[in-house]
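Visitor: Dropping a prediction and its sequence here:
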Amino acid sequence: MQRVINEVEEKLRAGDSKLTPRREHILRVLLENKDKHLSAEEIYNLVKQKAPDVGLATVYRTLELFLDFDIIHSIDFGDGRKRYEFGGERGEGHHHHHLVCTSCGKIIEVNEDLLEDLEKQVTEAYNFTITDHELKFFGYCKECAVKED
């Protein structure tokens, strides 16, 4: 984790920003919950447990800063709240997709890039350079599907 924190610190410093202690608390929460898609309020509640002096406004400003520096991604799953996930540069490397349960709200990551062939077709057919994509499937998770039957 410390290696990633140092990398983020260098990235911010290169862009004339700093990794303040409050920002580091927020970053640590994101890193400790890499497998989750947390809202700003959820991040705030987790940060408050370790750093009670961090306010909600600080969390929002820090998330915007991290978005600007491509340290995190924001995703809207159709519930009216932005969710955040830690990740590398947008448009580079491996893409992943999400399955969203419309009953319980569970979010499951699909770690295969399902759109690679489609991207190539679109690029060739429309002479369009794709830099990123996002795919969300909505339905019922295994547990909720059993309840629906």
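Guide: On my side now, so go ahead.
Visitor: Only C-alpha atoms from now on, for both contacts and neighbour counts.
Guide: OK.
Visitor: Does residue 85 lie in a helix or a strand, and which?
Guide: strand 82-86 (DSSP states H and E).
Visitor: If you count contacts, what does that strand end up packed against?
Guide: helix 21-32, helix 40-50, strand 72-76 (3 or more Cα pairs under 8 Å, 6 or more residues apart in numbering; DSSP states H and E).
Visitor: Can you tell me how far the most centrally placed residue in the chain is from residue 76?
Guide: Taking Cα atoms, centre = their mean, the centroid of the chain lies closest to residue 85, which sits 2.0 Å from it. Between residue 85 and residue 76 the distance is 11 Å, computed by Cα to Cα, to the nearest Å.
Visitor: what number of residues lie near residue 38?
Guide: Using other Cα atoms under 10 Å, the number of residues around residue 38 comes to 21.
Visitor: Pretty sure it sits against residue 81.
Guide: No. The pair residue 38 / residue 81 is not scored as a contact, 9.5 Å apart, by Cα atoms under 8 Å.
Visitor: number of nearby residues for the closest residue to residue 9 other than its chain neighbours?
Guide: Take residue 9 and drop its neighbours on the chain: the residue closest to it by Cα to Cα, 6 or more residues apart in numbering is residue 19, 5.4 Å away. The local packing of residue 19 (other Cα under 10 Å) involves 18 other residues.
Visitor: Pasting the second one now:
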Amino acid sequence: MDTNNILKLKELKVTKARKEILEIFLEKKDTSLNAEEIFSICRRSGENINLSTVYRTLDIFLEKEILDKFILENGVSVYKIHKKTHKHILECDICHKEVEVPCPLKQIEEIVREKTGFTLTEHSLKMKGVCDNCKK
């Protein structure tokens, strides 16, 4: 999928800066990049993008789940393309109906980073319970 389609699917205005920054991440695939690295790549390719534009674009891409953000031990934030495989499932003990739930671990990830210096690269969570239909 090209950058125009990705931005439109996420209901974002297609701008030259957004396209350029998204193309960098799509080319680098699983590489984590910080804002300054993205800014440097843009400059080397001849794009006239301000560092503040890079930061604003990264924030928008985070909000729209185009990118994921990780904070390194030294406090530097790095970004990668969002992996769509991140899911949390709630399963009924009786009928085994499964419901996807939003990630409840974002605050826990931050606490882990603050207390241990670790940046979590993945996690899993399995919750079980009884759905409304089976309670009846």
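Guide: That came in fine, so what should we check first? As the structure is a prediction and not an experimental result, all values here were calculated from the model.
Visitor: The residue nearest to residue 9 of structure 1 maps to what in structure 2?
Guide: With TM-score structural alignment as the criterion, residue 19 of structure 1 lines up with residue 14 in structure 2.
Visitor: From residue 107 of structure 2, how far out is that match?
Guide: 32 Å.
Visitor: again, but for residue 132 of structure 2
Guide: For residue 132 of structure 2, the distance to residue 107 of structure 2 - Cα to Cα - is 28 Å.
Visitor: circling back: make a markdown table out of the helices and strands packed on strand 82-86 of structure 1 and add mean neighbour count and distance to residue 8 of structure 1.
Guide: As requested, those are arranged in a markdown table below (neighbours: other Cα atoms under 10 Å; distance: least, Cα to Cα, whole Å):
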| stretch | mean neighbour count | distance to residue 8 of structure 1 |
| --- | --- | --- |
| helix 21-32 | 19 | 9 |
| helix 40-50 | 17 | 18 |
| strand 72-76 | 18 | 11 |
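Visitor: Dump these to JSON lines, plus distance to residue 116 of structure 1.
Guide: JSON lines is the format used below for those (distance: least, Cα to Cα, whole Å):
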{"stretch": "helix 21-32", "distance to residue 116 of structure 1": "28"}
{"stretch": "helix 40-50", "distance to residue 116 of structure 1": "31"}
{"stretch": "strand 72-76", "distance to residue 116 of structure 1": "20"}
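Visitor: right, so of the ones you listed, which gets closest to residue 147 of structure 1?
Guide: strand 72-76 (25.8 Å; Cα to Cα).
Visitor: ok now that closest one, how far from the chain's centre?
Guide: 4 Å (Cα atoms, centre = their mean, to the nearest Å).
Visitor: Check stretch 32-45 of structure 2 too.
Guide: Worked out by Cα atoms, centre = their mean, stretch 32-45 of structure 2 lies 18 Å from the chain centre.
Visitor: which residues in structure 1 does that stretch align to?
Guide: Here stretch 32-45 of structure 2 aligns to structure 1 at residues 37-50, judged by TM-score structural alignment.
Visitor: swap in stretch 57-64 of structure 2?
Guide: Using TM-score structural alignment, the match for stretch 57-64 of structure 2 in structure 1 runs over residues 62-69.
Visitor: So for the matching stretch, what gets flagged as buried?
Guide: 62-66, 69 (16 or more other Cα atoms under 10 Å).
Visitor: Please name every helix or strand in contact with the helix or strand hosting residue 58 of structure 1.
Guide: Per DSSP H and E: residue 58 of structure 1 is located in helix 56-68. Secondary-structure packing of helix 56-68 of structure 1 (3+ Cα pairs under 8 Å, 6+ apart): helix 21-32, helix 40-50, strand 72-76.
Visitor: In structure 2, what stretch matches whichever strand or helix holds residue 100 of structure 1?
Guide: If you go by DSSP H and E, residue 100 of structure 1 is part of strand 97-101. Alignment of strand 97-101 of structure 1 against structure 2: no match, by TM-score structural alignment.
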